[in-house]
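Enquirer: Sequence and predicted structure are below.
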Amino acid sequence: MFTFTPILGAAADDDKSLACQSLLTFDSNVRVLIDVGWDDKFSPELLNELERLTPTIDLILLTHATVSHLGAFAYAYKHFPGFDSIPVYATLPVINMGRMVTIDAYATAWFTSRPSEPFQISEVDSIFDKIHTLKYSQQFSLNAKLSSLRISAYNAGHSLGGTIWRLQYGQEDVLHAVDWNHAVERHLNSSLLLTSPESFNRPTALINGARAGSSLRKKEETLANAVARGLAKGGSVLLPTSTTARALELCHFLDAYWTEHKLTEIPLFFVSRTGSRTMSYARSMLEWMSSSIVREWEEKGSETPFVFKYLKVVSSEEEVISVRGRKVIIASGQGLEWGPARNVFAEECSAEGNTVVFTQEVDHESLGGQILNAWKLATDAISDDVKFGRISMQKQLELRRSVPLEGEELQKFLDAERERQAFAERQTAIDIKNRTLLDQEDLSESESSDSEDDEVTVDGVEEKLDVGVLILTQTEDVFDYDVRGAKTLKNKMFPFVPRRIRKDAYGEIIRTEDYLRAEERDEGKLSGKDENDVAWNEEIGKKRKWADDQDEEKVVVIPSKTVVEKRLVTVRCEITFIDFEGLADARSIQMIIPQLQPRKVILISGTTQQSESLSAGLRNAGIEEVYVPEADTSINASMDTSAFEVTISSELAKLIKWQDTAGGEYSVAQIKGKLLRVEQLAKDNSTAAADNADDQTDTNELELLPITTKQEHATAAGLTKPVMVGDVRLAELKRRLISNGHRAEFRGEGMLLCDKQVVVRKLDNNEILVEGGVGKEFYEVRKIVASFLAKIT
C-alpha cells in the first residue's frame, strides 16, 4: 500500500509559496519525507506540520539545492526534537550547493536578528556533513525498518545534482520527479526521463511537478538582448537569481557573452555571500555536468570552467553599489527577500534608467512576487513575447546587513566565547575521565599502569594527559589546570606534557595530509570550510585568505551581527521577466510522461490553473488516473492488485525451484496454496463486542496444498502455456549478445538488429518480439532472450 500527502507544495491559488515537502507512506508504516523546503520569507508557521510529523518520519530525501526544496533543513535539524536522528540522502552537488544556499539565505533570514531564535551560521557545515551521499543510478537498500525499501537517484536537470527519486517497496514502484528539464544546458545534461524512459519500467505512481517553463525559443539570445537594452539606456541591470541552482548557468552564459563581444568597459558582477566558495565547489564537480563543460575544460588546457574572464565574484553588495554607471549584477535571492539582491534592489530601483530582469518564478508573497504581479497587470495589453514595463510602487523595506562587533559588544562576545571554550574543554576532560574509569575494569594488571593516562587532542596533535586533571584554561601561553584529582605526582607538580612523536610497530606515524599536492589540499577543503570565503561567526582572530580571481590578501575575520534598517523606496526602474529557470515546458511534459506509462500520476508544486491544465493534457494522452491533491490530503496511489505478501519458512524455501530474472535482480518461483481469513473472535457479551468493534483486526494465513503434477498444476491454475516472468532491457540484451559472440546494434527506438538477420523488438506493452528467418542465429538469439526471463509452468 502507498499513500501520498503533500505537506507543502499542493496545488493552490496564486498566493501559494513554492516550498515543497512531500510525505510518502508505504506498508508497515514506513514514512519518507522528500524535500524540506521553505518560502522566501522563512515563515515559521509553514513548519508547524513538519514539526508535528517529525517523530514519525523514517527517511529524508533531498532533490534540489534551493530554498524551496531544502531551505528549512538546517533549521529543523537544530530546532525540531528527533529530526537530527533521521537518516538523510542526497547527491554530492545537492549537499555541497545546499550548504551554500543555506548559509547565504540564513545570513539575512528573520531569525538571525531575533535573540529568541539563535542560529550560528557556522553550524550549517556540520549539519550538511551528516547527509549521506548517493550517486546517480546507484540502487541502495536500507537497514532495519527500511530494509524492504530501495531508493535510486537519477538526473533531473534543472540544477547541479538535481534528483529524480525512485522508491521501490514490494510491488510499489514510485517515481518522484519535481522540477526537471528535458533540454541540455550549458552546464547540465537533460533529465533521464527523456534520454532513457525505459529505465523506469512503468512506475505504479509518478509524482510530477505541475510547474512548467515557457516555450520561448532562443532564451539565451532573448536574455542577452534584454541586458543589452538596459545597458543602452546608460543604467545598470540587476538579475536576481538563486544562489546555486540557476546562478551557475547565468554566470557561465554572461561571462561567455562578455568574452565574445569584448565588453571590457562594462563591469559584470556575481554577488553572493558564498560566491567564491560556490564556484570552488562547481569546479570540483565537473563529472556531474554536461559533456560540453568537459570539452571546454580540455580546450582551455590549464584553466577550468567557472574561472571567469570578465565576471567578478564578490561577497558584499557594498562593493557593487559603490560602482557607478553602467553595470550588470547577478545577485543571489530571486525573490528579493533575502541575500544581497534585496539590498542591491533597494539602491538601484529608484532610477528610471535601470532595469531589473527576473529569470525565475518567485513566491507570490515575496517582494519579487509583488513586483511581478504589478508588472503583469501593467503589461497585460502588450502582445510581445518579452514585455518591458514600469510600475508605480512605494515599499517600506527592512534591509538586513552584517556589521562588525565593536567596543562592549565585542568584549562580551569574546568573554562568552572564552567561557564556552573553557566549558567544552572541561566537559571533554570529564568525559574522557569517566570513559577511562569504565574501561579500566577490563584492563589486565600488566596494562594498568598505562591506563592512568589517556589520549586527548590539543591543537590537532595527540598527546598524553592525566585524565584526573581538569582543563580550566588553555591558550597559547597560559595553562590553568585543576590538579587536585591528578593520579601522578608529576602532574601535580607541573601538569604540562610536551608533544610526543607517535610511533607504531613500523616507526614514526606518517600524516598523509602533510604530503598532499596543492590541488588535492584545495579539494579537501571543499568538504569543510573554505579559506577563500569570508564567513560569519568564525573562530576569533583566525587568519583566512580572501581570494579574488586577480589578487589575494590576508584578512582577519571579526565577529559580526545582523542589523535591521527600515527604508522607504520608490520603484521607478524598468521591469521584465525572461524564463531562464531550466524547467521543461508544458507541451514537452505532456509528451514525455505518457512514454513512462505510469499507472497513476500525482501533480504537485503548481497553481490550481497549472495543475488543471496539465491534468487535462495527460488525460487526453491516455493516462486515466491523474490526481491533484490538496494540502494535508492523502492520496491512496497503491497498485491495484490482489497480491499478498507471504513469509515462507527456510525449509520450504529450500524445496522451491527458484529462477533468476534478468541480471539476477530478483528470483521467482511458484507455490500453490489456499488463502484463509482468520477473524478475531468477539467477546461473549454482544454489548462488549460492539464497543470493541474498532479493535478487531483481520489476519491472513496461507495453507499450502499438496504438490501436484505439472499438468494438474497448470489446469488448476487455468494455464494453457508457460508464463514468462521478468523484463528484458534492450541495452543489457545487446551487451549479453556481444559477449556471446554476436553482432548487435540499435536500429531505431525499441529495435535491436542481431547478426543482420534477427530483429528483437520491444512493444508498447513491454512484450518482446523476436523476428527472423529460421536458422542458427534465430534460435541462439531467442535462447539468450529467454535467459532474461523466468518460466513458470
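Expert: Great, that's in hand.

Enquirer: C-alpha from now on. contacts and neighbour counts both.
Expert: Noted.

Enquirer: list the helices and strands the lengthiest helix in the chain packs on?
Expert: Secondary structure of the chain per DSSP state H: the longest helix is helix 407-440. Counting contacts by 3 or more Cα pairs under 8 Å, 6 or more residues apart in numbering; DSSP states H and E, helix 407-440 packs against strand 470-474.

Enquirer: Contacts for the strand it packs on, please.
Expert: Strand 470-474 is contacted from outside by 422-423, 425-426, 429-430, 479-483, 485, using Cα atoms under 8 Å, 6 or more residues apart in numbering.

Enquirer: among those residues, who's most crowded?
Expert: Counting neighbours by other Cα atoms under 10 Å, A429 leads the contacts of strand 470-474 with 22 neighbours.

Enquirer: ok so, going back, tabulate the contacts of strand 470-474 (JSON lines), appending distance to L377.
Expert: Below are the contacts of strand 470-474 laid out as JSON lines (distance: Cα to Cα, whole Å):
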{"residue": "A422", "distance to L377": "60"}
{"residue": "F423", "distance to L377": "59"}
{"residue": "E425", "distance to L377": "61"}
{"residue": "R426", "distance to L377": "63"}
{"residue": "A429", "distance to L377": "66"}
{"residue": "I430", "distance to L377": "66"}
{"residue": "F479", "distance to L377": "69"}
{"residue": "D480", "distance to L377": "70"}
{"residue": "Y481", "distance to L377": "71"}
{"residue": "D482", "distance to L377": "72"}
{"residue": "V483", "distance to L377": "76"}
{"residue": "G485", "distance to L377": "76"}
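
Enquirer: Comparison target below:
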Amino acid sequence: MLEFTPLAGPFRAADAKGKQREVESVEQPKAVAYLVEIDGCRILLDCGAPEDFVFADAPAAPEDAAHSPELAGTLPEILARIGKTIDVVLLTHAELSHLGLYAYARAHYGLVGTVYATLPVQTMGRLVMHEAVRAWSSEIDVGASGRLLPTEAEVDDAFDAMRTLRFLQPTPLDGKSAGLVLTAYNAGHSLGGTVWKLRSPSVGTVVMALDWNHSRERHLDRTALLPSAHTPFGEMRSVDAIGRADVLITDIERGLVTNAGRKDRDAALLDRVHQTLQGGHSVLIPVDSAARLLELLVLLDQHWSFAYQHQRFPLCLVSATGQEFVERARTFIEWMSREWAAQLLADDAGKGRRRNRQGPALKSPLDFSFLRYFATVDALRNAVTPSQPKVVLAAPASLTHGPARSLLADFLADPDALVLLTGRGEPGSVQRTLWERWNAHQSDPEAWRRGKVGAPAAIGGQLTYELRRRIRLTGEELRAHLEREQQAKEHEAQSRAPVRARPQLEADEDAAEASESDSSDDDEPAVGHEAHRLLLSTRDIAPERLAAADAQQEVSFDIFLRGMAGRAPMHGAPEHGAYGAGVHYRMFPFVERKRKVDTYGEAIDTGKWLSRRRRLETEQEDQLDPTRHAPADEHLRVAQPEPPSKFVVEPMRVAVRCHVMFVDMQGLNDGRALKMLLPQLQPRRLILVNGDAPTNADLYAMLSALRGFHSELFLPAPGATVRIGEQTHSYSVKLADTLLGPAHWSMIEDYNVMPIRALPDFTTDEVPVLVRDEHAAHDVERTAPTTLYIGDLKLSALKTQLARQHRIRADFAGEGVLVCDGAPSLGRKASDAMRSVTVQKESSGRIVIEGNLSAGLRRIRESVYDLYAQVHQ
C-alpha cells in the first residue's frame, strides 16, 4: 500500500480527489516536503525552507480530510515528531525550497535516514547552504532571530552523509526499504535535478517528478519524462525512458501559466541590457546562487563574446560562493547538454592530433572569460567605480538579504538604471513588491501568463525595507563590551566552583614537630608564600579549567598546616568557636605514577621514545626549512575568533526612479505542457500537488474528462493523506528442489512468474523452505486446468504486432478503441460491418473483442493472448 502526504507547499490547496470548494488559496513562501510510505517504509521527498528560514503557522485543515495528528502543524513541528522514523530521504534540486531545512533537521530533529541525491545536487546544495548561512550570519544574530539556520559545520556533516547516484543507475535499497529499487532520471530545470523512479513489488512503479522542464535549454536537456527520439548520433535511444507509471506524482504550480518562447525571452533580455549599457548606465540582476545562475551566465557570456569583446562593460558576479560554484560546475559537463558532452569527448579524442599540429584547444562552454567574481559588495565597489556601466548579478533572487539587498539602493536612485527580475519572488519579499508594481504598469496585467514578454516600466513611488548589517565595535562600546565579558566570565567561574567541605584531616603534632626540625626555618615561609602566590595566580588565570575539573571530580584538595594553624577558627568567629573551620588553601592534586613491572622486569614505554624521535625530526626539519609552517600560521590567523561586533538595522525608504523589467527565466513546465504531456504519459494513478484552487479546478476538469483519469486522480491538500492499494507483506523464503523441477516460467516485464502450491517448512532455523503440497496437487488433478493472464495490454503494441505478423491493418477510433480489418480476404465489396473487429480496453482492465466470426477474428484474439504472460494453473 502507498500512502502519500504533502507536508508543506506553496499554496493552501483544496480537498483531495478534486472536490473543489469556493475558497481562495493563500500563497506562502515555497518550502516543499512530502511523505511517501510504501509497505511500512517511510520516505521523505525533499525538505525545503523559505529564503528567510522562518516558517509561518500551518493553515487550517479541511474538515472532511483525513489528517493525522502526527502530521499536523508546520514542517519543523512535523519533522520534530517523525524525523527519527524516516528511513530514506530523496532530494530533488539544489534549491532552498527543496533542501533548505535538511541540514537543520538532521542536526536537531534526528533525521538520520539514508539520503540519496545526485552528485551535482550534493555539491551545489552544499554551496547554496553555505551562501545562505554566511549571508544571514553577517546581518542578524542567528541564535536570537528564531530562524532555523544551521551552522556551516552542520551543513558539511549533513551533505557528507549523502549517497550520490548517477542517472539511470538502479539502486536496490536496504534495511526496512529492502525490495525497493531506486533510479534517478534527468528532470531539467537545474544541474543534477532529478525525477525519482521507485519500483515496488506491491505498488509497482512510482514516479516522483517535481519542478521539471519540458524544454531544452543552453546547458541542460529536457526532462527524461519525454525521452529524445534520437541521440546526437542518430541512433534510437529508449534505455532512458521511464515508461508508464503506476503512480505519478507531479506538481501543477504553473498550471495556468504559458511560458514565453525561448528566442523571444532571450532577445528581450539582451536587447534591454544592451540599450542600458550603451546609455551609460548599469543593470542589476538578482539571481539565486546555483540552480538558475548557470543558464544566465552562459547566455550573458555568449552575448559578451559577440558584442563586447574588448570588455568595455564589466560583467560582475557578487556571491560568497560564486567562483567556487563555477569551478565545480566545470567538472559536471557530462551532467549537462548532450551536445556539450559530445563536444568534450571529441575534444579529448583529438588532443593528440592537435598536439602534433600545435593547434588551439577548444574552449569550454563554462570558461567565462568576461566574468569577474566578487565575494562582497565592498570588493565590488573598490574594484569598479559606481559611475562605470556594468551588469551585476547578485544573490539572492528574492532580495531578502545578502549582496543583492545591499546594492538595491544604488540602482533604485538612478533614473536610467535597470533592475531585471528573473522571477516573481516569495510573497512579502522586495522582489515580489517590485514585480507587482511592474505588472500593474503593463497594458495587459495577464500578458505574462499568456506567453508574452512585457516591457520595462518606470514604476515610481517609494520602496521601504530594512538594511541589516554587522559592524565592529570601537571606542567606548568595545571597552564596555570587554568589561561585561570579563565580568560574565568571573561570575560564571564563581557559580561553577564547588562548595568547600569541612576538612577531614587532623594534624599530628608530634609528626609536625619532627618534620619541622628536619626543614629550615628560613626557607619555609618563603616557600609557602611563593607556593600560595603561584596557586592564586594560576587560579585567576584559568578559572574555567579549574572549575570544570572540580565539577567533574567534586574533590577538595587542601594544604596541610602544622600545629594549631589548621585548627584556627574562621575570621570573625567567636574566640572559643569551633576549630577546624579555618581558611583552606587550594593546591593541585598529586598523582603518584607507579612504574609498570612485568615478569621480565620494568616495562619500557616505547611511546616516549617515538614521540622524542618525532620531536627531534621536527626540530631538524625546522632548521632546514624555517618557512615550511607559514601556511599553518596563516590558517591559525584566519581561524582566530572574530572581533566583537554588533548588528545594526537601518530603515531604508528609497524613491524608485529606475526602470524595472521582468523576464521569466525559471525554466519550469507550464500549463500547456501539463495538459499535453500528462495524457501521453498515461499513468494509472495521478497525484497532483502544489496547485492553488483555480489551477486544481482547471486541471481536474480537463483530466477527469479523459477516459481512465476520473477515478484515479488525486489533489491532496497539505496534511491530507492519499491511500492507494492495500497493505501487503513480503517475506523471504527458499524454494525446494521438488518445486523447481517441472517448473514452467512465464515472462512479465522484468520478472519470471510461475504458479505453485506449496507449504512453508519451518524446521530450519534460517529462512523457511517452500515444499510441494501433495494434497493440493491431487485436488488440482481432479479439476480442469485454468490459465491466468498477467500483464497490461497496450493497443499500440497490438497494432504493431498485427501489422508485422498477420498484415492486418488497424486504426484508433477513439480513446481505448482499436478497429482492425477482420476479413481482408473478402475484398473491397465486403461491408464495413463484415470487415471490422474492435478491440476495446476498459478502465477496469477488461479487454472486449467484438466482430463477426472469421479467421481474422481468430488471429486478432491470438495476438491479444500473446501480449500477456500466460500462467497455467
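Expert: Everything's here; your move. Computed from a predicted structure; not experimentally measured.

Enquirer: still on that earlier bit, buried residues of the longest helix of structure 1, list them for me.
Expert: 413, 422, 425-426, 428-430, 432-433, 436 (16 or more other Cα atoms under 10 Å).

Enquirer: Now the element after it, going C-ward?
Expert: Next helix or strand after helix 407-440 of structure 1 toward the C-terminus (DSSP states H and E): strand 453-458.

Enquirer: looking at structure 2, where would I find the counterpart of the very next helix or strand once past that following strand?
Expert: Following strand 453-458 of structure 1 in sequence order, the next helix or strand is strand 461-466 (DSSP H and E). Using TM-score structural alignment, strand 461-466 of structure 1 lines up with nothing in structure 2.

Enquirer: Show me the helices in the stretch 351-500 of structure 2, by range?
Expert: Secondary structure of the stretch 351-500 of structure 2 by DSSP state H, counting those that start in this stretch: the helices cover 351-357, 377-383, 402-412, 430-440, 475-496.

Enquirer: And H108 of structure 2? What does it align with in structure 1?
Expert: So H108 of structure 2 corresponds to H79, using TM-score structural alignment.

Enquirer: picking up where we left off before, and which of the buried residues of helix 407-440 of structure 1 is nearest to D632 of structure 1?
Expert: Using Cα to Cα, F413 comes nearest to D632 of structure 1 of the buried residues of helix 407-440 of structure 1, at 43.7 Å.

Enquirer: what about the closest one, distance to A107 of structure 1?
Expert: 18 Å (Cα to Cα, to the nearest Å).

Enquirer: residues contacting the residue nearest to the spatial centre of structure 2?
Expert: The structure's structure 2 has its C-alpha centroid closest to L99; by Cα atoms, centre = their mean the separation is 3.1 Å. By Cα under 8 Å, 6+ apart, the contact set of L99 of structure 2 is 46-49, 91, 93, 125.

Enquirer: counterpart of it in structure 1?
Expert: When structure 1 is aligned by TM-score structural alignment, the residue opposite L99 of structure 2 is L70.

Enquirer: all helices for the stretch 751-873 of structure 2, in order.
Expert: 774-782, 795-801, 832-835, 855-866.

Enquirer: got CSV for those, with distance to E154 of structure 2 and mean neighbour count too?
Expert: Shown next, in CSV, are these (distance: least, Cα to Cα, whole Å; neighbours: other Cα atoms under 10 Å):
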stretch, distance to E154 of structure 2, mean neighbour count
helix 774-782, 60, 11
helix 795-801, 52, 16
helix 832-835, 72, 16
helix 855-866, 57, 16
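
Enquirer: Of these, which is nearest L315 of structure 2?
Expert: helix 795-801 (52.9 Å).

Enquirer: I figured S337 of structure 2 was touching R222, is that so?
Expert: No: look at S337 of structure 2 against R222 with Cα atoms under 8 Å: they stay out of range, at 9.0 Å.

Enquirer: overlap in contacts of these two?
Expert: With Cα under 8 Å, 6+ apart, S337 of structure 2 and R222 have no common neighbours.

Enquirer: Just list the residues touching the residue lying farthest from the centre of structure 2, thanks.
Expert: Most distant from the centre of structure 2: S517, at 78.0 Å, with distances by Cα atoms, centre = their mean. Neighbour list for S517 of structure 2: empty [criterion: Cα under 8 Å, 6+ apart].

Enquirer: That one and L75 of structure 2, how far apart?
Expert: 78 Å.

Enquirer: on that earlier part again, looking at the helices of the stretch 351-500 of structure 2, spot the one closest to V112 of structure 2.
Expert: Once the helices of the stretch 351-500 of structure 2 are compared by Cα to Cα, helix 402-412 is nearest, at 30.6 Å.
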